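>>> pasting the sequence and the predicted model now:
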Amino acid sequence: MDERLIRERERLERAWQQYITSGARVPVTEDLLASWARSARTVPPERVSAPVENDADVQHAWRESRLEHASRPLLAELSALAEDGDLIVAIADAGGQLLWTSGSDRMHRLARGINFVPGGHWDESSVGTNALALALRTRQTVRVFAAEHYVQTVHDWVCYSSPIRDPRTGEVLGVLDFSTTWERSTPLGLTSTRHYAGLIEQGLGAGQGRKEGLTLYLCGPPRVTLHGRRLHLTPRQHELLAVLALCPGGLTLDAMHAHVYGDQPVSLSTLKSEISTLRTLLGGGIASRPYRLSLPVQFDGAISEAALLAGQPGRALDVYNGPLLPHSASPFLTYWREYLDAALREAVFRSRDPELLWRYALRFEDPELLLELETLLAAGDPRLPLVRARRAALGDP
């Protein structure tokens, strides 16, 4: 066995034990120490396994994801690599939830014991410091070895993770991870992970020209694309799309009128005309009886809500750029606007994660949240005077 690896493992185990028992500064990297500190707020070091979602839901999410389409030509090769190298290979979404895994029999057995399986949540707030979470946070390829993991049950592992980015926008869509037991650690792990993540990114890029469906960015400055092409719509058309996206089962004309106009004196024939115009702009993408969108839809409001329901406020904040159509007087959209605003704020506030609160504070003026952030930031944190100045500017004593 490699003596260098043994010494590294023993050194890290001593540092981890000292940190867990005393919280003292220990000789590890700043990134690792910061991750341990964040982990300590939400994760007991004795946690045995990751929380896991329903398998059927995860399979559906995987089949429908861009990651699956982009990685499909590589899955057989990745599975063979995992079998031959005694690894487990995983692809996770941008929130750290595993969507697909493949590995040797030995690694599959070990993985099941800690829920390193499809549906497992490997974000930092669920299982503490790990390679997937750090790759998503730093947007870099990372290695987490042995006791660098915050949770003791993963101290026998070494993991290499690389973010998977949208080649067009740079958005991190997920992460690729190679994992095995610590004694099999190799410098090639980082290179291999980055290589295959790059191939998946190439697959994402190849699919850009064939992008199908309707994408609605309505939380914040509105932007709508159809099959990758931007549509320039009126505020009323944005409202109609938001209502239809939030009611995928469809609405009668009367219900549509109530959702959009409430008590305003607008005739049903006017609404029918507006829907007809929008249908033409969407290339026939609105069905009737009931009225519903008849093409694939990605809607930032629904994505944000789904992330909150999954306990992933960071992911929700990633896609939430502001209130839902803030100038709309639609009673239905007013409800959804207030609901999403309140739900996101509450989730961020309750996380007590200073990084998450800081991200929220950069976008939204909230004296109470700034006060909470001030109590959570370390005394020497360079953001502390900025938080205090922001509070003062908002008139908060």
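Arrived safely.
>>> from here on, just use CA atoms for contacts and neighbour counts.
Noted.
>>> what sits against the residue most central in space within the chain?
Closest to where the C-alpha atoms of the chain average out (C-alpha atoms, centre = their mean) is residue 95, at 3.0 Å. Shown in contact with residue 95 (C-alpha atoms under 8 Å, 6 or more residues apart in numbering): 123, 174, 312, 314, 315.
>>> then residue 20?
Contacts of residue 20 (C-alpha under 8 Å, 6+ apart): residue 45.
>>> could you give me the buried positions within the helix or strand it falls within?
In this assignment (DSSP states H and E), residue 20 forms part of helix 3-22. For helix 3-22, burial by neighbour count (16 or more other C-alpha atoms under 10 Å) applies to 5, 9, 12, 13, 15, 16, 19.
>>> look up how far residue 165 lies from the residue nearest to residue 47 when sequence neighbours are not counted.
By the measure of C-alpha to C-alpha, 6 or more residues apart in numbering, the closest residue to residue 47 outside its immediate chain neighbours is residue 151, 6.2 Å from it. Computed with C-alpha to C-alpha, to the nearest Å, the distance linking residue 151 and residue 165 is 28 Å.
>>> which among the buried residues of helix 3-22 gets closest to residue 367?
Taking C-alpha to C-alpha as the measure, residue 367 lies nearest residue 19 of those, at 33.4 Å.
>>> let's bring in a second one:
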Amino acid sequence: MTNATIDLVRLAAMDSVHAARVLRGVRDAALSGQRPPVEPRPVIEESWGRMLRGGVDPDRDVRNGLLSREELEERRRSSGLAEVLPELRRGLVSIADAAQHIMVVADTEGRVLWREGSSAVLRMADGHGFELGADWTEATVGTNGVGTPLITRRPVQVFSAEHFVRTHHNWTCAGSPVTDPRDGRLIGVVDVSGPLDTMHPATLALVHSVTRLAEAELRTRHLTTLDRLRTTAVPLLAGIKGRALVVDSHGWTAAVTGMAPADRIALPKSFGPGRAWLPSLGECRIEPLPGGWLLRPDESEDGRPGTSATVLLDLSSPRHWTVTVTGDTGSWTHELTPRHAELLYLLAVSPTGSTAPALAGELFGDPGRAVTVRAELSRIRRYLAGLLEGRPYRFREDVDVRVTLPDDPADLLPQSRVRTVVRARRGERV
């Protein structure tokens, strides 16, 4: 093998001992600052860089304390993953057991909530600290099939010495993030792991496919509950004069009267009965309903946050990003998906604006995907009503836009491949 980038298909063609030896050579060279015989895969090289900057010990297995049984059960109840556990079991457990693997399900903080599969492999996992309630974030155990997908927001397979910590080199794992289709938030990671001689490049595709089925199950359940709420909402709205709508707890619209329908209203994290300012609706009276909320906008409001507004784009965390709007009528915070965080960053660093083709070139390397960009920006404008303009897309001139960046530029949106973001991570001017 020459100085090409390593790939899992070529590794799988070798016997596991040879493949592990090749990867150890790559890792040792990378950690010593030498040119490796084969370039590591980009996702692995970037993860190793995060470990070196974060001070993770490559030669010592460091573990945080396990969750108590009470904490574990509470996380299981609140994670949202319990709803799709039967789907994950149907798709993975029997296959993992037969292939001498285990299935592991972790939450957004990398805590192992469930694990099932081969009893022999479960005992091996205990030796690695891969136990119920364990912390498997990158910052604790280095590059791995749970923590790395949490950072990259994409499926990742890690084989042998691609694990940053040496004590995990007899292990292979493939993990895929799970996103809740109701609000776009990451809710956890599903991982299939086992001894290094069980590695197969198709494992990752299998895990990713099963997580997509689990997300589809969440989507189906959501539509069912929305239909149930609509049954309550329609007769209720029939007796109301003026503008009103009923939404579920995630802001999806069940029924509307006196105004144009919207698929979804962005709701702040802290939300309850009383009064609140909401994007696109303005000041609203809020009343609770079984499974949702009745929203009654004030007729004098136009949905704008006021004559002046401050937009704070908080990208300081490598995993969670928010936008906060503060105006004359109040303050409101919304958690961002990775794509929306990228788009708002591009607009924030380009005050004169950008066209849809130019943004598509940044996001996808293909200006022809402008339609996709316009669709995403339409979704963004639902919660930044009146603050974004088009042709070109930009923030209004009277809006004070501020961006909070990570202390280390290399931690800026680590999952992103956008050229402007990559340059910023390198410390270059954008």
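Done, it's in. Small disclaimer: the values here were computed from a predicted structure and weren't measured.
>>> quick revisit: the residue nearest to residue 47 of structure 1 matches what in structure 2?
Structural correspondence for residue 151 of structure 1 with respect to structure 2 (TM-score structural alignment): residue 165.
>>> go on, residue 87 of structure 1?
So residue 87 of structure 1 corresponds to residue 101, using TM-score structural alignment.
>>> tell me how many other residues crowd the closest residue to its match other than its chain neighbours.
In space, and not counting its chain neighbours, residue 101 of structure 2 is closest to residue 194: 4.5 Å by C-alpha to C-alpha, 6+ apart. A count of nearby residues for residue 194 of structure 2, using other C-alpha atoms under 10 Å, gives 27.
>>> pretty sure residue 194 of structure 2 belongs to a strand, no?
Yes: using DSSP: H, G, I helix; E, B strand; the rest coil, the assignment for residue 194 of structure 2 is a strand.
>>> now do the contacts for it.
100, 101, 102, 121, 171, 172, 173 are the contacts of residue 194 of structure 2 under C-alpha under 8 Å, 6+ apart.
>>> please repeat the previous calculation with a cut-off of 10 Å.
Residue 194 of structure 2 is in contact with 96-97, 99-103, 117-118, 120-122, 124-125, 159, 170-174, counting by C-alpha atoms under 10 Å, 6 or more residues apart in numbering.
>>> what is the equivalent residue in structure 1 for it?
Checking TM-score structural alignment: residue 194 of structure 2 goes with residue 180.
>>> what's the spacing between that match and residue 108 of structure 1?
Here the distance between residue 180 of structure 1 and residue 108 of structure 1 works out to 10 Å (C-alpha to C-alpha).
>>> do the same with residue 162 of structure 1
Counting by C-alpha to C-alpha - residue 162 of structure 1 and residue 108 of structure 1 are separated by 21 Å.
>>> the two: which has the busier surroundings?
residue 162 (31 against 19).
>>> check the gap between the more buried one and residue 149 of structure 1 for me.
Applying C-alpha to C-alpha to residue 162 of structure 1 and residue 149 of structure 1 gives a distance of 17 Å.
>>> rewinding a little: the match of residue 151 of structure 1 touches residue 63, doesn't it?
No: under the criterion of C-alpha atoms under 10 Å, residue 165 of structure 2 makes no contact with residue 63, lying 11.6 Å away.
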